[in-house]
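> Attaching a predicted model along with its sequence, questions to come.
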Amino acid sequence: MQVEKRVSELVEEKIADRPDLFLVDVKMLPNNKLIIHVDGDQGISIQDCVAISRHVGFHLEEENAIETAYNLEVSSPGVGEPLRLLRQYAKNIGRELGLKLASGDKKEGKLVEVNENAITIEEQIKEKGKKVQLVSSQIALNDITETKVLISFK
């Protein structure tokens, strides 16, 4: 969709001087809600979201890029949102992840390492009658269909 492409360009333009920030996703929903997810290596502030929203909104109005009324929402991806970018994996090192693999398998473990082709997680494996063992597994990014950060309330 053209609108999403233009919005991506506007966001990239706005954050060009902020190497710590990165665009995750732009979605125009059927109900005319335009959602922009931006994140940062150390998170993103409300002020940054407001500045991006103003920049994008101003230019979209100026260019009359969207014919109908729309809602513009700029935020960081929510806790339940799957990870999409390598930079999101990097900022979540040390956290527990839930993975769905192309094979249909599911894995859970602590993210310990990330490179451009794979991630390494430490899984707690419990075999009957034995102590829990920490097993390190390297998983190719191509084999992962979905990754979510697991939130613990312990």
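Sure thing, it's come through.
> For the rest of this, base every contact and every neighbour count on C-alpha atoms.
Fine.
> Could you look up the SS state of the residue sitting nearest the centre point of the chain?
In the chain, the centroid-proximal residue (C-alpha atoms, centre = their mean) is residue 83; its distance is 4.0 Å. Here residue 83 is recorded as coil under DSSP: H, G, I helix; E, B strand; the rest coil.
> Included below, for side-by-side comparison, is a second structure:
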Amino acid sequence: MSGQSADTQQEAERLRNYLEPTVASHDLHLEEVEVRATADQRTVHVVVDRREGTEGVDLDSLAEVSRSLSEAMDADPGDRGAAYDLEVSSFGVGRPLTEPRHWRRNVGRLVKVNLIGEENIAGRLVEATEDGIVVVPDLPVKKGMKPKQGAPLALGFDRVRRGTVDVDFTRPEEPDAHTPQIDHEEEEA
């Protein structure tokens, strides 16, 4: 909401409070409401996310919540009558990790952690609680060498400015549980 005027920030906060129950009725979480206004038109951008323990936000879910939000906006008693365009989306891979639930959802993934007053780190997120995270940092290696991991590092959220998920192109080293195992013992005739 950084580029918004005071009026559009107030409108965004009012709409956030008004639209939150509608989003929650779809078992989604309302992440953000942004209002951009011109003289005769406003754009209301709503970002939703899945709740913890549920699957991701698919296109059908976005379409359903978009219809419900449009109906709610049309019936908004606090509306000043200005026309609006409604945009509904969900965050992609590059979304910032700013809330404990964002971190919990990404345990096991590679992350970049922006620390307050310290050097940033990258590594595998192995734990996330209400108070902080544990990351196994990647150690610097020569180009072309396999990355090495350091000792797990516990970071309280008071030290973390934000984080992002880093796209991971590596394959897991564990065998696939769905691969059938071949029994090499000979059968007795």
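Done, it's in. Remember, predicted model here, so these are calculated numbers, not experimental data.
> what's the TM-score here?
Once superposed, the chains reach a TM-score of 0.81 (TM-score structural alignment, normalised by the length of the first structure), with 151 aligned residues with a C-alpha RMSD of 2.5 Å.
> quick revisit: can you tell me, leaving aside adjacent residues, what's nearest to the residue nearest to the centre of the first structure?
Leaving aside its sequence neighbours, residue 83 of the first structure sits nearest to residue 147 (C-alpha to C-alpha, 6 or more residues apart in numbering; 5.5 Å).
> ditto for residue 124 of the first structure
Excluding the flanking residues, the one nearest residue 124 of the first structure by C-alpha to C-alpha, 6+ apart is residue 134, at 4.7 Å.
> Return the list of helices and strands in contact with the helix or strand in which that neighbour is found.
Per DSSP states H and E, residue 134 of the first structure falls inside strand 133-140. Applying 3 or more C-alpha pairs under 8 Å, 6 or more residues apart in numbering; DSSP states H and E, we find strand 133-140 of the first structure packed against strand 118-125.
> by contact count, what packs against the strand it packs on?
When contacts are defined as 3+ C-alpha pairs under 8 Å, 6+ apart, strand 118-125 of the first structure packs onto strand 106-114, strand 133-140.
> compared with the second structure, how much does the longest one deviate?
So that's strand 106-114 of the first structure. Averaged over the aligned pairs, strand 106-114 of the first structure sits 0.7 Å from the second structure after superposition, using mean C-alpha distance after the TM-score superposition for the first structure.
> mind listing the helices for the first structure?
According to DSSP state H, the first structure carries its helices in the segments 2-14, 46-63, 86-91.
> and of the ones you listed, who's closest to residue 27 of the first structure?
Closest approach to residue 27 of the first structure among the helices of the first structure is made by helix 2-14 (6.4 Å; C-alpha to C-alpha).
> what angle sits between that closest one and helix 46-63?
130 degrees (axes from the mean of the first three to the mean of the last three C-alpha atoms, to 10 degrees).
> Need the residues that contact helix 2-14 of the first structure.
Helix 2-14 of the first structure is contacted by residues 22-23, 26-28, 52, 55-56, 59-60, 65-66 when judged by C-alpha atoms under 8 Å, 6 or more residues apart in numbering.
> Would you format those residues as CSV with neighbour count and distance to residue 97 of the first structure included?
Rendered in CSV, the data for the contacts of helix 2-14 of the first structure read as follows (neighbours: other C-alpha atoms under 10 Å; distance: C-alpha to C-alpha, whole Å):
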residue, neighbour count, distance to residue 97 of the first structure
22, 21, 21
23, 17, 21
26, 20, 24
27, 17, 25
28, 17, 28
52, 22, 29
55, 16, 34
56, 23, 33
59, 14, 38
60, 17, 37
65, 14, 38
66, 12, 38
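> Save these as JSON lines, and put in distance to residue 119 of the first structure too.
Formatted as JSON lines, the contacts of helix 2-14 of the first structure follow (distance: C-alpha to C-alpha, whole Å):
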{"residue": "22", "distance to residue 119 of the first structure": "20"}
{"residue": "23", "distance to residue 119 of the first structure": "21"}
{"residue": "26", "distance to residue 119 of the first structure": "25"}
{"residue": "27", "distance to residue 119 of the first structure": "27"}
{"residue": "28", "distance to residue 119 of the first structure": "31"}
{"residue": "52", "distance to residue 119 of the first structure": "31"}
{"residue": "55", "distance to residue 119 of the first structure": "35"}
{"residue": "56", "distance to residue 119 of the first structure": "34"}
{"residue": "59", "distance to residue 119 of the first structure": "38"}
{"residue": "60", "distance to residue 119 of the first structure": "38"}
{"residue": "65", "distance to residue 119 of the first structure": "39"}
{"residue": "66", "distance to residue 119 of the first structure": "40"}
